[in-house]
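K.L.:
Pasting the sequence and the predicted model now:
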Amino acid sequence: MTSGMRITWVLGRHGWADCTLEDHHAKAELTASYITSAPEEFLTAVARLVAGETENRVQFEAEPTAYRWIFYGEGDDVWIRVLELRDGSDHDNSGTEIWSKQLDVNQLARAVIRCFDEVARTHGESGYRGKWGEHFPRTELEALRRLWNDRRHPTVHRRIAPDLRRRPMRQIREMSEREYFACVGRRPGMFVGTASSFHQLTAFLTGYDQHAMRHGGQGLTGWHEWLVARRGRSCNHAWPGQVLHIALPEGWTDIADLPPEDEKHAIKVLFQLLDEFAAEREARPGAQNSD
């Protein structure tokens, strides 16, 4: 599979389809119902990624189960997560991840276009409507095809100089700890869901720290002490409280229910501090990154 990913869309009984994702390493099977415009929304989401959007999501309803696609793009790369949820209204954190992959956005577009081209060849547009219950998503498919062709073959006036293109996104396993923290800070929804909160992010980072400790990595060793020194005083709060003391010096009421503006500022300060901490640690002689 030259694209690194293959997607199939198989029409079953009236108003239902089975969608399969597979590559050389894994396979996932999803179900979609025509109660939502799943094909149109899926094609549109991929088209927006091709056009340069950095975040998008689509949901296939399987009544009551749902399958949620989460896309994060950076430069030419896209991260894809697919979650299975017991109910379509559930939060991301309640879902089970059944697929996760990073690939080039052109590979994703190619796989999706091939998928729906095959559906059209197999059923014809009238046959598709008879089995699915709605018109074939021709408009959305051709919009994606045009955007993909424009991206692959830009005109002279739109061509981007190679030295001005964004660097490809690195695989997580290749990142330094500082790069990883920055990655979480740029796209927290990839790690803790769309309703990212300061409390959720600190819980995620605590879990990261515990995993690192269990497997011989540095994790957040020295982080609490660094924050105390940065703040210039100590108290009995754990490290999330130390961050809030720095971000919100006038205090707060409930760490799990911060006002929206305070929440936004606290998250920004959290990752600024983490970057400073990681940079200082990297600069020490003999510094090593956690696995």
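P.N.:
Looks like it came in fine.
K.L.:
Please count neighbours and contacts with C-alpha atoms only from this point.
P.N.:
Fine.
K.L.:
buried ones in the host helix or strand of Glu261?
P.N.:
Glu261 belongs to helix 260-283 when assigned by DSSP states H and E. Buried residues in helix 260-283, counted by 16 or more other Cα atoms under 10 Å: 262-263, 266-267, 269-271, 273-275, 277-278, 281-282.
K.L.:
same check, this time on stretch 106-119
P.N.:
By neighbour count on 16+ other Cα under 10 Å, the buried set for stretch 106-119 is 106-113, 115-116, 119.
K.L.:
Okay, one more to line up with it:
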Amino acid sequence: MDYALMFDVLEGGVSQPIKWDKNSLTNDRNIIILDEGSSSLYLWHGSAQGLVARRTALRQAESLKGHGFTVGKSIVGRDIKMLKEIDQRKIGRDPETDRYNEELEEVLNREYKELDNFIISYASKDLEMTPVKTVPKPEQKTEPRAEVKPETKPLVEKIEKPTPITPPEPSQASKSDIPVATEYSIPSKKIEVEKPRVVVKPESKTEAKPVSVPKSSEPMVKPLDLSIQAKIGFVIMGILDHYDDIWISKKEDGAYAVEHMDGRVCEFTISEGKIKFTANSFAGIATNVKTEIQKKFVELSKLI
């Protein structure tokens, strides 16, 4: 039997199970639908949700996809490996989003049965049970049995009198036959106890050896120069003139990436104390916006 669960991703990165209801998919919520029937985990992003809330919901969905949700001694959705994001703003504009949205509607429109802890199972037709005919057992004829009369015994039986037993007379022992112990009967002996000798061993002097602490092999990360930090801030300020909600991340190779709700804004690296943009740094935004961001960066850089 396949099960399903619905979660509401709250602020702070907490995913809370809620009642199964397709009306919960509103523009101000991030909803996770864990469905064993389609072996998929759907993540609904409401159109009014910001970038930070979307990233938080994505992390929660990734965690559920890898481990499932534990209810008592059972795990719901343990084998789910596919995550499908549905952005409400892209419905009708993106073919992949439309396909995922249609699949989710089919899941939500199925007949289901509510179980404990907000878990639902898909309804199935009950099997009709045919009545079982009972066959009466044939009556067994009992033959009359002959009555057995109990033997009558006399109420009083003869009791033979036991022969009396005469105990033997005890023999008195004379006082002279009992030996009397005196203090002079056993000669006393002196017992000498040898005292143990205490042997004192000389203390052995041990020289303390110096303990060598291995040095950490991890390379020391030098902090960025203040001028470089200021230039990074200039780039961010130029981007904030056009986008109110952005996400900044640092990659493993040291490059910085800036994203907004619809995709990537730019990407740049730091080399020899300078910020360097590549040809594809601003590939995800309009050319005029790119020019204005670079212009703002140049103007602010003249201040240092």
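P.N.:
The structure has been received and is ready for your questions. Computed from a predicted model, the values in this text were never measured in an experiment.
K.L.:
Quantify their similarity with the TM-score.
P.N.:
Once superposed, chain against chain, the TM-score is 0.25 (TM-score structural alignment, normalised by the length of structure 1); 119 aligned residues with a Cα RMSD of 6.1 Å.
K.L.:
that older thread, identify, from the buried residues of helix 260-283 of structure 1, the entry nearest to Asp18 of structure 1.
P.N.:
Distance to Asp18 of structure 1 across the buried residues of helix 260-283 of structure 1 (Cα to Cα) is lowest for Ile267, with 39.4 Å.
K.L.:
Could you double-check that that closest one lies in contact with Phe198?
P.N.:
Yes - the criterion here is Cα atoms under 8 Å, and Ile267 of structure 1 meets it with Phe198 at 5.6 Å.
K.L.:
Let me see the contact set for Ser249 of structure 2.
P.N.:
256-258 (Cα atoms under 8 Å, 6 or more residues apart in numbering).
K.L.:
Structure 1: helices as residue ranges?
P.N.:
Here structure 1 has its helices, by DSSP state H, at 38-51, 105-132, 138-152, 177-186, 189-192, 198-214, 223-231, 239-247, 260-283.
K.L.:
Packing partners of the shortest one?
P.N.:
It stands for helix 189-192 of structure 1. Contacts defined by 3 or more Cα pairs under 8 Å, 6 or more residues apart in numbering; DSSP states H and E place helix 189-192 of structure 1 against helix 198-214.
K.L.:
for the longest one, same thing?
P.N.:
Helices and strands touching helix 105-132 of structure 1, as assessed by 3+ Cα pairs under 8 Å, 6+ apart, comprise strand 6-11, helix 38-51, helix 138-152.
K.L.:
again, only using 10 Å
P.N.:
strand 6-11, strand 16-22, helix 38-51, strand 77-85, helix 138-152 (3 or more Cα pairs under 10 Å, 6 or more residues apart in numbering; DSSP states H and E).
K.L.:
Tabulate these in CSV, adding columns for mean neighbour count.
P.N.:
Formatted as CSV, those follow (neighbours: other Cα atoms under 10 Å):
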stretch, mean neighbour count
strand 6-11, 19
strand 16-22, 17
helix 38-51, 21
strand 77-85, 22
helix 138-152, 16
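K.L.:
thinking again about what came up before, just send the helices of structure 1 back as JSON lines, with distance to Arg57 of structure 1 too.
P.N.:
Below are the helices of structure 1 laid out as JSON lines (distance: least, Cα to Cα, whole Å):
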{"stretch": "helix 38-51", "distance to Arg57 of structure 1": "7"}
{"stretch": "helix 105-132", "distance to Arg57 of structure 1": "14"}
{"stretch": "helix 138-152", "distance to Arg57 of structure 1": "16"}
{"stretch": "helix 177-186", "distance to Arg57 of structure 1": "17"}
{"stretch": "helix 189-192", "distance to Arg57 of structure 1": "11"}
{"stretch": "helix 198-214", "distance to Arg57 of structure 1": "20"}
{"stretch": "helix 223-231", "distance to Arg57 of structure 1": "34"}
{"stretch": "helix 239-247", "distance to Arg57 of structure 1": "30"}
{"stretch": "helix 260-283", "distance to Arg57 of structure 1": "22"}
